[in-house]
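Undergrad: Model the structure of this input:
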Amino acid sequence: MVGEKSLKRIYTFLIYMFLYAPIIVLIIFSFNNSKSRSEWDGFTLKWYADLFKDKQILTALYYTLGIAVLSSIIATAIGTISAIGIHKMKGFNKKLILNVNYLPILNPDIVTGVALMSLFVFVSMPLGFTTMLLAHITFNIPYVILSVLPKLRQMPKNITEAAMDLGATPGYTLRKVILPMIKPGIISGLLISFTLSIDDFVISFFTTGTGVSNLSITIYSMARRGINPKINALSTLMFAVVLILLIIINIKDKKERGIKNETI
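TA: Presented below is the predicted three-dimensional model:
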């Protein structure tokens, strides 16, 4: 038994090393005084200072965060309402809608990007901030629906009917009964949408216009001329922000669970 446990621990350690070793190397070399990716030439913070002086990166960061925040909020609102509607459907119509919802997820990004670009060109919509925002909302909605639906299935059956029998209006039931119960799914959908929006390259590349570029497109264009240490610094900061957000969410979740257990 001891040998089996040790093997499991070694296997788990190797898996995590495989996943996080590139990130660790990236973080270390973001503090390297040299541009070299193979030799250490002393500790420095100059790449972080240069990062905040680079107008191209700062502009890309502005568009990235703006589109990510707006698209995730709008997609979460639309996806949550859609999930509630799908949950109430039955039979063939429900299966059909669910299968249609899976298509954007299973579809290759390049197909989705080209299709959206063709649509925007067909309706004579200039490519730019608006088209990229609409594209991000489009591919985020299915993920929100898939995040919220499991929480809706976990709800007690006929709970909405019970609330309305006690005098609650449909709007009040939605705000005070349904939404609080599916809140974890909504938050998960929001975070997934935000992450996907920041990470997306292919769809953004096909739906952007002149003067509008997010971080993934900017980093790609910079990487073609060679990896700049500023990219390492930027990636390190993004990783740190995501890690801090996850820690805060987990701490908050534990506190909420502790309050619920004390109440019970």
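
Undergrad: CA atoms for contacts and neighbours, from now on please.
TA: Noted.

Undergrad: Residue 101 is in contact with residue 142, correct?
TA: Yes. Using Cα atoms under 8 Å, residue 142 is in contact with residue 101, at 5.6 Å.

Undergrad: In terms of neighbours, single out the busier of those two.
TA: The neighbour count for residue 142 versus residue 101, taken as other Cα atoms under 10 Å, is higher for residue 142 (26 against 16).

Undergrad: Could you measure from that one over to residue 103?
TA: 9 Å (Cα to Cα, to the nearest Å).

Undergrad: again with residue 43
TA: 48 Å.

Undergrad: Next: residue 259.
TA: 40 Å.

Undergrad: Could you do residue 182 as well?
TA: Counting by Cα to Cα, the gap from residue 182 to residue 103 is 24 Å.

Undergrad: Burial check on residue 24, number of neighbours?
TA: If you count neighbours by other Cα under 10 Å, residue 24 ends up with 13.

Undergrad: and if you look at residue 190?
TA: 27.

Undergrad: And the helices in the stretch 101-250 of the chain?
TA: Ranges of helices within the stretch 101-250 of the chain are 109-122, 129-154, 159-165, 170-173, 179-181, 183-199, 202-207, 215-223, 229-263, based on DSSP state H, counting those that start in this stretch.

Undergrad: Would you reformat those helices as JSON lines and include distance to residue 31?
TA: Below are the helices of the stretch 101-250 of the chain laid out as JSON lines (distance: least, Cα to Cα, whole Å):
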{"stretch": "helix 109-122", "distance to residue 31": "34"}
{"stretch": "helix 129-154", "distance to residue 31": "33"}
{"stretch": "helix 159-165", "distance to residue 31": "55"}
{"stretch": "helix 170-173", "distance to residue 31": "53"}
{"stretch": "helix 179-181", "distance to residue 31": "44"}
{"stretch": "helix 183-199", "distance to residue 31": "23"}
{"stretch": "helix 202-207", "distance to residue 31": "30"}
{"stretch": "helix 215-223", "distance to residue 31": "18"}
{"stretch": "helix 229-263", "distance to residue 31": "8"}
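
Undergrad: And those helices: which comes nearest residue 10?
TA: Nearest to residue 10, of all these, is helix 229-263, at 24.2 Å by Cα to Cα.

Undergrad: Alongside the first, I'd like the structure of this one:
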Amino acid sequence: MARRDFSASRIPGFATVAVLVFAALYLPIMMLVIYSFNSGDSIAIWEGFSFKWYPVAWNNEQVREVTFRSLTIATVASVIATTVATMAALGTTRRRGTKGQTFIYVMINQPLMVPEIVTAVALLIFFASIKVATGYQGLGYLITAHAAFCIPFAYLPIRARLEGMDRTLEIAAADLYATPWQAFRHVTLPLLMPGIAAGLMLAFVTSLDDVVITLFVKSAGQDTLPTYMLAQIRRSVSAEVNAISTLLLLLTVILLTAFFLLTRKRD
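TA: This next block holds a predicted model:
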């Protein structure tokens, strides 16, 4: 008998389970997008097709304010996180193995393993003591908290890129009397840029949609777009929230598509 390679798709019921999983994941999102074009106020009753909720959301001054604040925090936090993650990735991949390197790797990725609520409470206690001592109540706390939480998200693609890079060119640069900085600037950094860009986008998306840490760290009047939407839903769910969610979904899809294109292996 001819040998048949194993394929999970041949398992009885595999296709049914796959369809159910995808339906559970994407049907709610599809319904959200569809009802963002509902002409009526209800989110459950279709009353006709209309774009009216998008201008309503755009003309809402509070929505513009929290959106600008969210983009500002996400941009600054992702830049900080990516810079730190790049240095950490270089430190853990471009040096000889030392004792404790596994511990260092675990500590860098610790926010991914610890429940987010634990990190949020820890940051609340830490920043509360600083607020009492300094009296400062600005966005610096949110930016710092988001940057710290986003470091492992930026670190993973950057480290993966470094581990997949051939060190021959770096060694050749050193043989040609390039200083470590020259070798990094002209050889390592250009080759590493796709990983850095991917880490930056992943950190940006993670910061942009964070709710738990933001709720614990923010001061009064520092709502971001996700926390604003959460507050609106607690009062009443309107199609305006659907429109905002759809635009946020579109931005996330664009960034994740770019992330995939940057990190996929080329033949």
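
Undergrad: re the thing from before, more neighbours: residue 182 and residue 103 of structure 1, which one.
TA: Ranked by neighbour count (other Cα under 10 Å), residue 182 of structure 1 and residue 103 place residue 182 first, with 21 against 12.

Undergrad: what residue of structure 2 takes the place of that one?
TA: Using TM-score structural alignment, the equivalent of residue 182 of structure 1 in structure 2 is residue 192.

Undergrad: May I see the buried residues of stretch 62-71 of structure 1?
TA: 63, 64, 65, 67, 68, 69, 70, 71 (16 or more other Cα atoms under 10 Å).

Undergrad: re the thing from before, could you report the separation of the match of residue 182 of structure 1 from residue 213 of structure 2?
TA: 30 Å.

Undergrad: Find the residue closest to residue 80 of structure 2 in space, skipping its chain neighbours.
TA: What sits nearest to residue 80 of structure 2 in space, not counting adjacent residues and going by Cα to Cα, 6 or more residues apart in numbering, is residue 147, at 6.1 Å.

Undergrad: list the contacts for residue 237 of structure 2?
TA: Going by Cα atoms under 8 Å, 6 or more residues apart in numbering, residue 237 of structure 2 touches residue 43.

Undergrad: for residue 94 of structure 1, same thing?
TA: Contacts for residue 94 of structure 1 (Cα under 8 Å, 6+ apart) come out as 86, 87.

Undergrad: so where does it fall, helix or strand?
TA: Secondary structure assigned from DSSP states H and E places residue 94 of structure 1 in helix 91-106.

Undergrad: now that helix: which residue numbers in structure 2?
TA: The aligned range for helix 91-106 of structure 1 in structure 2 is 98-113, by TM-score structural alignment.

Undergrad: any idea what residue 221 of structure 1 aligns with in structure 2?
TA: The alignment partner of residue 221 of structure 1 in structure 2, by TM-score structural alignment, is residue 231.

Undergrad: what's the answer for residue 238 of structure 1, then?
TA: In structure 2, residue 238 of structure 1 lands on residue 248 (TM-score structural alignment).

Undergrad: so how far is residue 175 of structure 2 from residue 190 of structure 2?
TA: Distance of residue 190 of structure 2 to residue 175 of structure 2, computed by Cα to Cα: 19 Å.

Undergrad: What's residue 181 of structure 2 aligned with over in structure 1?
TA: Residue 181 of structure 2 maps onto residue 171 in structure 1 when the alignment is built from TM-score structural alignment.

Undergrad: Now for the spatially closest residue to residue 160 of structure 2 that is not a sequence neighbour: which residues touch it?
TA: What sits nearest to residue 160 of structure 2 in space, not counting adjacent residues and going by Cα to Cα, 6+ apart, is residue 195, at 7.7 Å. Neighbour list for residue 195 of structure 2: 157, 158, 159, 160, 161, 262, 263 [criterion: Cα under 8 Å, 6+ apart].

Undergrad: out of those, which is most surrounded?
TA: residue 158 (29 neighbours).

Undergrad: wait, doesn't it sit right on residue 191?
TA: No. In this structure, residue 158 of structure 2 is not within contact of residue 191 by Cα under 8 Å, at 10.8 Å.

Undergrad: Distance check, the counterpart of residue 40 of structure 2 in structure 1 against residue 47 of structure 1.
TA: Matched by TM-score structural alignment, residue 40 of structure 2 corresponds to residue 34 in structure 1. As judged by Cα to Cα, residue 34 of structure 1 and residue 47 of structure 1 stand 10 Å apart.

Undergrad: Between the two, which is the more surrounded one?
TA: Per other Cα under 10 Å, whichever of residue 34 of structure 1 and residue 47 has more neighbours is residue 47, with 22 against 17.

Undergrad: that older thread, how many neighbours does the residue nearest to residue 80 of structure 2 have?
TA: As a burial measure, residue 147 of structure 2 scores 27 neighbours (other Cα under 10 Å).
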